[in-house]
Structures are given as C-alpha cells and as structure tokens.
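[1] coordinates only, sequence not included:
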C-alpha cells in the first residue's frame, strides 16, 4: 500500500486529502485537513496578495507537511488554482512558499482546473449530459459535457470572495446591490457563445457552496439520509434559498441550519452565481457533487487512462473499488451476484420488474459481506451502514438506500423496522421490491455457503403454487440446499409461492 496527499490551494480554502492506494488498484480517502486561508481576500488594487495572507498560507502548508511527515507520506501533489493566476506577486509567492516549506506548488491553468473537476465528477456520477459548475473563491469553472465527453469549458474570473468584496455582500444588502451582481454575472455568461445554445440540461454543482445549499435544504426537509453527494435539488428549491438569504444580515445567515459559519459572508454571492446559471441554461434539475478537482487528480494518478476517457460504468468502477478496499472475498460476491441475477431473470413472470433493478441486485450482491470488515456478528447491519455512508457512486439516493436494504436482507429480516425511518425516500412499493430482491440475495448466498462454488447454476420453474429451483452442482450440495430452504417462508411472503429446491 502507498499513501498519496493532494494539496489544493484555492482562493478561499486550502485543503489536503490523504489517500491510501492499495496494491489491488483500489483507493480510499483516509484524512482531510482544511483551512479558510482566503488568499485573495483584500487583494490590493494592483493585484498584490497581501503578506499576511501569504504567511497564513505558509503556516497552513507547514501544518500539512507535518502531518505528511508523521504518516510517512512522500508522494505529494500540491496544486495552486485560481488564487495566484492573476496575482502580480505570483513568482515571489511561489518562491517564498518553497523556501519556507519545501513544497513546490504547481500553478494550474483554468483549463487544467476545469478538466480535473470534470474527471472528478464524471467518474462518480451516472449522468450522460449536463453542465458542471465549480464555484471557488476567485473563479468559476464551467464544463459542458454530452455523452459523458467534454464539449465546452470555461474559467470565469469571479468567485464567491471576489463577488462579495466587489458588491459589498458581507452583511445586509439592498435590492440594487443584488441587481448589480446579477447584471454583472449575466454579462460574464454573455461572453460564452456556447452557453447560449444550452437548455434543459441538469446542473451539477461542485464546491462547498453547493454542498451548503444541499445541507440547508436537507435540514429544512428533515431528509432522512445524511448524504451530500448526488443530492437532488429542484430549481425552485435553490431559488427559494436565494430569496430567503437575500433578506438576512450576517447574523441571520449564521443562524441558518446547515450553513457553515465560515461561508455565511460569501453565501449570498454563491447563490447569485448558481441561480444566474440555472436561469441561463433553463435547468430544472440540480445535483450536488462532493467530488471535483482533488478526486480528478486522484483518479488520474490511479489510472492515467481515466484522464483520456472516463469510466464507462460508474457503478461498476465504484463496486470494484469498495470490494478492493475492504478486502472482500470477491469470487464469493461474484458467485452470489450471478446466482441472484439468474433467479431474477427466470422469475420475471412473478416479480414483473424491469432490467433497471439488476443494478440494485448487482450492488447488493457485490457488497453484501463488506460489514464483516467490522465484525462477523450482525455484519448485515454493518454492511447497511457502510453502503449508506461509504463512497458508493453511480446510484441515486433512493436506489442506494434500496440496495443497502437488499444487501442487509441476506442475513436477517430485522431491519424491516427501519423502513419507516426512510419514509421520505422509499414507499410501500419500494419495500415490496426490497423484499423480493432481498430474498434472492439471501438464497444465492446460501447456494455458496461454503464459498467454494459448488453450485454453478440454477434453473427455475413456476408450477402451480410452487417455484422449483433445480441446482447444477460439481459436488455434494446438501449443505447449500438445506441452508437455502430456510428462506422458504420469506420467499412465500415475497412471491406468494412455495420454494422447492432440488
């Protein structure tokens, strides 16, 4: 195993993520540090970054380097984004940082920054076409993609910090101030001819401001899942947050549930930029992405091919990574998945579900045992928790929750009592589907009880009030069949048929 640190010096925040890179090709983010350095805040009129900001950056980087040294991390990728591109003292800042810390910051171009953002998003979200917006402190990156390939991109010279300072949005604002900022942002968008031809595409938001909008809405709705990535918001919901924040002074903003106090002063500027783009591209659907530039750098480091072409299947890419990092018995998981898929396909007459649900079976089958990483006993509960809270990409929140329940079903039914907790996301019809697919995972795992692949396939016949499952085996499968028959009552509840296994 190797360790990698990615340092991102932004206009507003300086962050470092630490990543474990495992020998099997999987990865896991294991630590993160961040400091609101606000490097370009109060920059002079002739674009000089002030000495106290540079010293604060140096102190932050020295702190990051101590953590790297303590954890024996020698592979460090330090990048500098929008903060210094327009600074007149760019060269002296880089030299001063290197002399004080030994860290040689790489200054990314706006295009490089946008491409890394795209790589971070496209490999973690199953969306074919859209517009990505990354709002930083000093710039906004826009990426338009179709068929998962970049069509247009831009780096605009404004951000939350610069807008807040330019239009005086730190505290209580007047209507004319908001008119001015909206006119300014609209004029910036007018400079992008390709943006005028886009309509009705989803907007994918990257950065802390988008995450905060999502968190504010989740708090307001009492949303049952505490998951930020791939959280869906409507255009109307984002606009309502904007209209509400316009009326508040700084103290009022700091009392908003879900809004970080560190972002309270710049939140209004971020919302102005978001809503302006939503209006410009006539987008009704907005998604939050918790992955962006740093993840794009990580993906390129793991597999340089991802810089050329994104993964063709986000869910499979994520499942391979999670299976690898938790050292799961992948062969057993694949056999369980294969057997469950086979039964699903042969029982279409009973469940009447479309092929889209195969993704849930595949996810549950591949991850059903990852909870054993914590403890064998009650590992179905641990599996559920890890699937809900881990970096499982490629599913929306409803499908992710359903797949987690299906995976947990393989051991006991006791998690049924938790269905009601998530009533805002799943309904009675979804619960019926969970029961139908969960029992297939449960039977499939029984068919590989010895984890040796004794049962290689099944054929299912629906005869009267029974489903007869015939097993193809390479050796004595009496243990596997006996174990599978313990699911007979659950199967009958789900499908209304007796289970017969031969």
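    Sure thing, it's come through. What you see is a predicted model; the values in this text were computed from it and never measured.
[2] For the rest of this, base every contact and every neighbour count on C-alpha atoms.
    OK.
[3] how far is the host helix or strand of residue 3 from where the chain is centred?
    Element membership of residue 3, judged by DSSP states H and E, is strand 2-9. Taking CA atoms, centre = their mean, to the nearest Å, one finds the center of strand 2-9 at 19 Å from the center of the full chain.
[4] try stretch 238-246
    From the chain centre to the centre of stretch 238-246 is a distance of 24 Å (CA atoms, centre = their mean).
[5] another structure for you, compare them:
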C-alpha cells in the first residue's frame, strides 16, 4: 500500500510518500517539501499571520493533489510547535481543512519525541540496547530514552534552532549574545537531565533531524548522496571545534561548508550550540546519525495499527 505523511514543522512543510505494508521496510516513493518558515510568520502576540496561513494552505493543497496523483491509500497530516503554540492555531487548522479538505493533527512535543524514538529503534534494532535519542527542529528539542520501542521518558524543550536564531542579533552574532544563548540552553537542558539519566546509562546515543545530519557532514560524515545505509556519526570533540568556527562566519559564508544549504545557514549555529550542549551535559562522545525520524515513525506507527 502507499501511505503519505505531511509534516508541518516550524521551518519546512514536507510530504513523504512510501510504499509499505506491515512487517516490511517503508520504501520512499517520493518526497516533496517547501521551506515556509512558519516560525517567522508569528506576530508579537504569538499569532500566525495571514501570509503564513496563506502559504501553508496553498502548500497543503499542493501536497493533497500530489497524493491523489500518486494513488496514495491514506494521507496523514501533522503539525508541530509553530502551530501548537499559536493562540490562533485552531483557526489556522480550520482554515486549512476548509480550503483543502485535509485535517492537520497537532502533535505534542512529547509525542514527537516518542514517535521519533520508535523510528530510531526500528532503524538500529534491539541489539542497540538502551537508546538515547536527540532530535532538534526549528522550534523545539526532543529527548527520549528507553530499552523498548516506547521510551521510558520523552521530553520536549523550546530550544529549536530557528527559535534561538531569532534571539541572536548580528551576522555573525556578537560573542556576548552567543554566550547568553549558550547559558540559556545549558540551563534548560540541565534542569531536565535527571528525568532522563535516572533510567541508567544508554548503550547507544542517536541523533536525528536535518540539523544533526548537517553538523555531522561538516564534521566529516559521508554526504547524503552516498545513500542512507552508510554509517554516519557526530563526534563531540569535532563539534566543539566547529561551533566557534561557525560563530565567526556570516550566514552566507557558512554556505561554503559541506552540508549547509542557503536556507538553513543562518540557524545552523544555534543548532550546533544546542547539540553541543546536549552532548556535553549528558556525556555523549559520539552520536550515531539515524536517517529515519518523525515522518518515518508516524508511518511505522500507522502500519503497526493496520497489522
């Protein structure tokens, strides 16, 4: 059967289509995405502005048409932090549904972490023992740990790369501003650390998300063109060397680095600060990069329900 997922994130709206059936590996059929940056369409009152609503509605309608053309059996749609935190979030969802016929479901931050954890468990398997998953998006940071497919603990913190980038002035930002963000990040992560560490020492640390893949690529990991089955990892020591280098560069200069697109060059510094802090506080020397994340986890969860 052919399934599709529309994932509405703080930065990107992404349609993933896979051919799959219960018990089989979901095989990607097509991927369609657009950088909408919904988090930048938030007013001072926290509302999604008219332009953001219009762009989102237009692209969801485009995704629905693509799904119909590809013969999808079921199309699931989910929204994350940008809309779930907006006071007019429900009005945005109603507008999209009325205009496109597609209902978008709101995922909590904890559910994001749990679904992504399922994807990493399926990718690395039971032999990995206790997993510790790290996932960063535009609006939030998700952390989870467990020995099963459902984590023992899953948390979400408002430490997304896009969110933090909007608090940094200057290009590149001043050393003072960057220190302030670094301190804020480390305080929030440390305050939640006991929730995760009380379950014991993980056997494997796993990172997902575009930001982590980009950081790994900048630190020497294989390019995406080599395929998903090539082992990729991110070393804390290499990341610690990379952060000051990123901090000294403008967003345009960062695009010369491997794995950094023009669309994400501004926020990769904030993402690096968050991931370095997470690895440091939890004593992670190396993150194994997982090509599966939230979208794949949603599809796996749906396949399990069908079975």
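    Structure received. All values reported here derive from a predicted model rather than from experimental measurement.
[6] that older thread, and whichever helix or strand comes after the strand holding residue 3 of structure 1, what does it pack onto?
    Past strand 2-9 of structure 1, further along toward the C-terminus, the next helix or strand under DSSP H and E is strand 14-21. Applying 3 or more CA pairs under 8 Å, 6 or more residues apart in numbering; DSSP states H and E, one finds that strand 14-21 of structure 1 contacts strand 2-9, strand 27-35, helix 51-70.
[7] So which of the ones you listed is the most surrounded?
    Among those, strand 2-9 has the highest mean neighbour count (mean count of other CA atoms under 10 Å), at a mean of 22.
[8] Please list all residues in contact with residue 173 of structure 2.
    Neighbouring residues of residue 173 of structure 2 by CA atoms under 8 Å, 6 or more residues apart in numbering: residue 247.
[9] Would you mind finding the match for it in structure 1?
    In structure 1, the residue paired with residue 173 of structure 2 is residue 173, using TM-score structural alignment.
[10] Residue 431 of structure 1 versus that match, what's the distance?
    48 Å (CA to CA, to the nearest Å).
[11] Run through who's touching the helix or strand containing residue 189 of structure 2.
    Assigned by DSSP H and E, residue 189 of structure 2 falls within helix 175-197. Helix 175-197 of structure 2 is contacted from outside by 144-145, 153-154, 157, 159, 164, 167-169, 273-274, 277-278, 281-282, using CA under 8 Å, 6+ apart.
[12] Please enumerate the strands of the stretch 201-350 of structure 1.
    Assigned by DSSP state E, counting those that start in this stretch, the strands in the stretch 201-350 of structure 1 fall at 203-206, 232-234, 285-289.
[13] got those strands as CSV, with distance to residue 148 of structure 1 and mean neighbour count columns?
    Formatted as CSV, these follow (distance: least, CA to CA, whole Å; neighbours: other CA atoms under 10 Å):
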stretch, distance to residue 148 of structure 1, mean neighbour count
strand 203-206, 13, 26
strand 232-234, 19, 16
strand 285-289, 15, 24
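[14] Do I have it right that residue 222 of structure 2 meets residue 234?
    No. The pair residue 222 of structure 2 / residue 234 is not scored as a contact, 11.0 Å apart, by CA atoms under 8 Å.
[15] coming back round to it: packing partners of the strand holding residue 3 of structure 1?
    strand 14-21, strand 75-80, helix 293-302.
[16] with structure 2 superposed, average distance for the shortest one?
    Once fitted to structure 2, strand 75-80 of structure 1 is off its aligned match by 0.7 Å on average (mean CA distance after the TM-score superposition for structure 1).
[17] List the buried residues of that strand.
    76, 77, 78, 79, 80 (16 or more other CA atoms under 10 Å).
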